[in-house]
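Visitor: next come a sequence and a model predicted from it.
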Amino acid sequence: MKKHHGFTLIELLVVISIIGVLTTLILANLSDARGRARDSQKKSELTQLKTALRLYYNDHQQYPATADMPTSGTFSDPDGDAVYMKKLPTDFTYTQIDDDSFTLSATLENASDLDIPTSQTACGIGTTNPEFVVCSD
């Protein structure tokens, strides 16, 4: 009787199927992790912009009007005397409530992020939109 060396076709197909399933699961989790990382970066950028707006407030005793707030590029003093933020984040919304308050908001990729309702409650905003909100305090 001859001894066969190697694997049968069935064994190879089972192993290839298992590897395919594991690869699919890993790639799905990796995609979610990338989205969470982008959301984390977006939240951090809004917090940095809040700090820049506070510096503006210290210089002018009011926050910039909604129409005067740049949405890209550099956030600087209208006279060009000070640069508050060298590179503004993308995809955010700035709203001046009055001279002493504002909100910043951005839509996150992960609509079920627990920071969304927490941030909206902290800013007194009741909305069903999946937007992370930063306010002037």
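Guide: Structure's in. What do you need? Numbers count the residues shown, from 1 in each chain.

Visitor: C-alpha only now, for contacts and for neighbours.
Guide: OK.

Visitor: show me what counts as buried in stretch 38-53.
Guide: 39, 42-43, 45-50, 52-53 (16 or more other CA atoms under 10 Å).

Visitor: pick the one among those closest to Val15.
Guide: Closest to Val15 out of the buried residues of stretch 38-53 is Asp39 (36.5 Å), distances taken as CA to CA.

Visitor: what segments of the protein are strands?
Guide: Per DSSP state E, the chain carries strands over the ranges 75-76, 83-85, 93-98, 101-107, 131-135.

Visitor: burial of Phe102, as a residue count?
Guide: 21 (other CA atoms under 10 Å).

Visitor: which residue, other than its chain neighbours, is closest to it?
Guide: Gln96 (4.3 Å; CA to CA, 6 or more residues apart in numbering).

Visitor: the structure to be compared is supplied as follows:
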Amino acid sequence: MNVKFNMKGVIYGMLFLALLIGGFIFIPNMFMDQSKPVDYTMVQREAIPEKILDIMDKYTDQERALAVKLDGKIYVVVTRGKDNDKGIEIEKIRTINEEDKIVMKVKAVYKDKKESYPYVVVETNLKELPHRIELETSISGN
């Protein structure tokens, strides 16, 4: 029995197999959200550091999210702005790497004034400040 070996077919087959395996590995990563959740704990009103309260005077009339590094801890402060009818509450915080820079995305919800506060201060588990902070807000359906 004489078997002929087709070198072109083997090369094309190996190339197809490499592309197929690479597609299963890399293509899903392109479409998946690469964000990491940030653990945080709410700081009670009495426990908010004095330096953060001093900073708050400038920003209480603005809708903002700020990060503050104080005594080796990273705090996130979210203010509601001029909307006196509603309070604000943090729903989640996550970080994303964009062009080798850390971007923090804070999702906050406007709620009924009786159920929330005009500003929120949380202590995070982060070790360094992000390069940029983006605030995403929505209004609660309550």
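Guide: Thanks, I have the structure now. For clarity, every value in this text was computed on a predicted model and none was experimentally measured.

Visitor: quick TM-score on the pair, please.
Guide: Scored against TM-score structural alignment, normalised by the length of structure 1, the superposed chains reach a TM-score of 0.40; 94 aligned residues with a CA RMSD of 4.8 Å.

Visitor: out of the strands of structure 1, the one nearest Leu22 of structure 1 is which?
Guide: Nearest to Leu22 of structure 1, of these and by CA to CA, is strand 101-107 at 31.3 Å.

Visitor: next, the angle from that closest one to strand 93-98.
Guide: For strand 101-107 of structure 1 against strand 93-98, the angle by axes from the mean of the first three to the mean of the last three CA atoms, to 10 degrees is 160 degrees.

Visitor: next, the angle from strand 101-107 of structure 1 to strand 131-135.
Guide: Using the same axes, to 10 degrees, strand 101-107 of structure 1 lies at 160 degrees relative to strand 131-135.

Visitor: ok, and the closest non-adjacent residue to Thr124 of structure 2?
Guide: Nearest residue to Thr124 of structure 2, sequence neighbours excluded (CA to CA, 6+ apart): Tyr40, at 4.2 Å.

Visitor: the one you found contacts Val122, correct?
Guide: Yes. With contact defined as CA atoms under 8 Å, Tyr40 of structure 2 counts as touching Val122 (6.1 Å).

Visitor: which parts of structure 2 are helices?
Guide: Assigned by DSSP state H, structure 2 shows helices spanning 7-31, 50-59.

Visitor: so which of those helices has the densest surroundings on average?
Guide: helix 50-59 (a mean of 12; mean count of other CA atoms under 10 Å).

Visitor: re the thing from before, let's have the helices of structure 2 in a markdown table, adding distance to Ile93 of structure 2.
Guide: Compiled in a markdown table, the helices of structure 2 are given as follows (distance: least, CA to CA, whole Å):
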| stretch | distance to Ile93 of structure 2 |
| --- | --- |
| helix 7-31 | 21 |
| helix 50-59 | 19 |
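
Visitor: quick revisit: nearest to Ile26 of structure 1, out of the strands of structure 1?
Guide: strand 101-107 (25.9 Å).

Visitor: that closest one packs against which elements?
Guide: helix 9-60, strand 93-98, strand 131-135 (3 or more CA pairs under 8 Å, 6 or more residues apart in numbering; DSSP states H and E).

Visitor: ranking those by mean neighbour count, which comes first?
Guide: strand 131-135 (a mean of 24).

Visitor: if we can go back for a sec, could I get the helices and strands packed on strand 101-107 of structure 1 as a markdown table with distance to Thr107 of structure 1?
Guide: Formatted as a markdown table, these follow (distance: least, CA to CA, whole Å):
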| stretch | distance to Thr107 of structure 1 |
| --- | --- |
| helix 9-60 | 9 |
| strand 93-98 | 9 |
| strand 131-135 | 4 |
